[in-house]
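1. sequence first, predicted model second:
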Amino acid sequence: MTDASYAWIYEDPIHSYFSFFTTAVSVCSNGLLLFILYTTKIGPYVYLLAVFAVCDIFTSCAHSAFQPIVHMTYGGFYFFPRHGKIVIAGKSFDSIFTLIFIATYYQTFLVLAYHFVYRYKIVSRGITTSCTNNWKRLHWAFLGVLINILYIFGMILISSRFTPSEETREIAPIEIEEIYGIDLRDSNRGFTVLAVRVFYAL
């Protein structure tokens, strides 16, 4: 792929070993956390921690399976599968898998934001007044599910702008094929591209 002396750090097989190791650590550590939560009574916070652990396991596995190569150019960021062309029943799933990677990447921020909201409510209990002071566990669960649904809907809504079109295939940088041996002009190749800008020579 590259001739840099340090390229072995981020290329296979080192990258695959690293990805497998970190995923295994995530699954084991979060699995242990779920076991502790199941066998220990620590109050309502247990549900938030459980959601966080499950989300982290899902995110780690998704990133290990779908982690794409990210190539930055003057025109934007190109995401394409690291493990080659993914075609199932004659249909390319490259773009779908790269979108799953992007979606699960930002999914963690939703859970972290919920953690901060919970901590704020605990610290400010009895000090501030809010319409959520009398909320039950069901209300907070409903809010979390609603926000997640809106997030997924938003990702689906804008994903059409990320997936390849005839225009983005035509302007795909030749350097990607030269470096990675992947021709993004191939209609069976899927990719995701963010913030494409076309530069014209004067």
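-> In hand now; what should we look at? Residues are numbered from 1 along each chain as shown.
2. for the rest of this, base every contact and every neighbour count on C-alpha atoms.
-> Fine.
3. got the contact list for stretch 115-128?
-> 48, 133 (CA atoms under 8 Å, 6 or more residues apart in numbering).
4. how about it: buried residues?
-> Buried residues in stretch 115-128, counted by 16 or more other CA atoms under 10 Å: 115, 121.
5. with stretch 75-87 instead?
-> In stretch 75-87, counting by 16+ other CA under 10 Å, buried: 75, 78-82, 86.
6. take the one below as the second:
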Amino acid sequence: RCFLAVSIISNVVLILTITRSTKMQMGNYRYLLLCFATGEMISSLSHSWISPIVHLTETGFFLFPKHANELKLENASTGKTVCLFYMMTYYEIFNILTFHFIYRAMDVLRGPFREWTMHWQWVHWLAAALVFTGLQSSLIVWAVSF
């Protein structure tokens, strides 16, 4: 729980710094950092609350809900939903790091792709992130359904 507190406090400080500072010229990178801080807090909350038990095998792994006895009282599919939520929040940070890399690469590179995204507003980046995250979440649900 100590890591959760450190994560929440540091990300709240980052959000306050980004939203209240007018001296920094960050442009659209400001929105990317806000998404990262928010996603990191959600991920920290899910990891501290859910924290499934992972069982590795030769061909893959199984995720069992840590609070299986409490979840049995509610519904049999609740445990599966909780594990899916854990996986999605785990991989969501990688999505944001990918967008960090793409944003920085577009800032450094020259060429047609940079010109294509140069005039994007935060809404365009948000739409691209939602499509990418939706596709990845669908693939995770599809992969664990076997």
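-> That came through, no problem. Owing to the predicted nature of the structure, the values given are computational and were not obtained by experimental measurement.
7. biggest helix in the second structure by residues?
-> For the second structure, the longest helix by residue count, based on DSSP state H, is helix 76-108.
8. so which bits of the helix or strand following it are buried?
-> For helix 76-108 of the second structure, the following helix or strand on the C-terminal side (DSSP states H and E) is helix 112-117. For helix 112-117 of the second structure, a neighbour-count test (16+ other CA under 10 Å) marks nothing as buried.
9. so which residues of the first structure form strands?
-> Ranges of strands within the first structure are 68-72, 77-81, 87-88, 91-92, 192-194, based on DSSP state E.
10. compared with the second structure, how much does the third one deviate?
-> After superposition onto the second structure, strand 87-88 of the first structure lies on average 3.5 Å away from the residues it aligns with, using mean CA distance after the TM-score superposition for the first structure.
11. related to what we said a few turns ago, reformat the buried residues of stretch 75-87 of the first structure as a markdown table; add distance to residue 55 of the first structure.
-> What follows is the buried residues of stretch 75-87 of the first structure, written out as a markdown table (distance: CA to CA, whole Å):
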| residue | distance to residue 55 of the first structure |
| --- | --- |
| 75 | 33 |
| 78 | 26 |
| 79 | 23 |
| 80 | 24 |
| 81 | 22 |
| 82 | 23 |
| 86 | 25 |
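12. residue 20 of the first structure: which of those residues is nearest?
-> residue 82 (14.3 Å; CA to CA).
13. for residue 141 of the second structure, which non-adjacent residue is closest in space?
-> Distances taken as CA to CA, 6 or more residues apart in numbering put residue 84 closest to residue 141 of the second structure, at 7.3 Å, once the chain neighbours are dropped.
14. and that neighbour, how close does it get to residue 104 of the second structure?
-> Between residue 84 of the second structure and residue 104 of the second structure the computed distance is 30 Å (CA to CA, to the nearest Å).
15. same question for residue 127 of the second structure.
-> Counting by CA to CA, the gap from residue 127 of the second structure to residue 104 of the second structure is 18 Å.
16. can you check residue 33 of the second structure too?
-> Distance, residue 33 of the second structure to residue 104 of the second structure, by CA to CA: 12 Å.
17. then residue 95 of the second structure?
-> 14 Å.
18. please consider this matter closed, and thank you.
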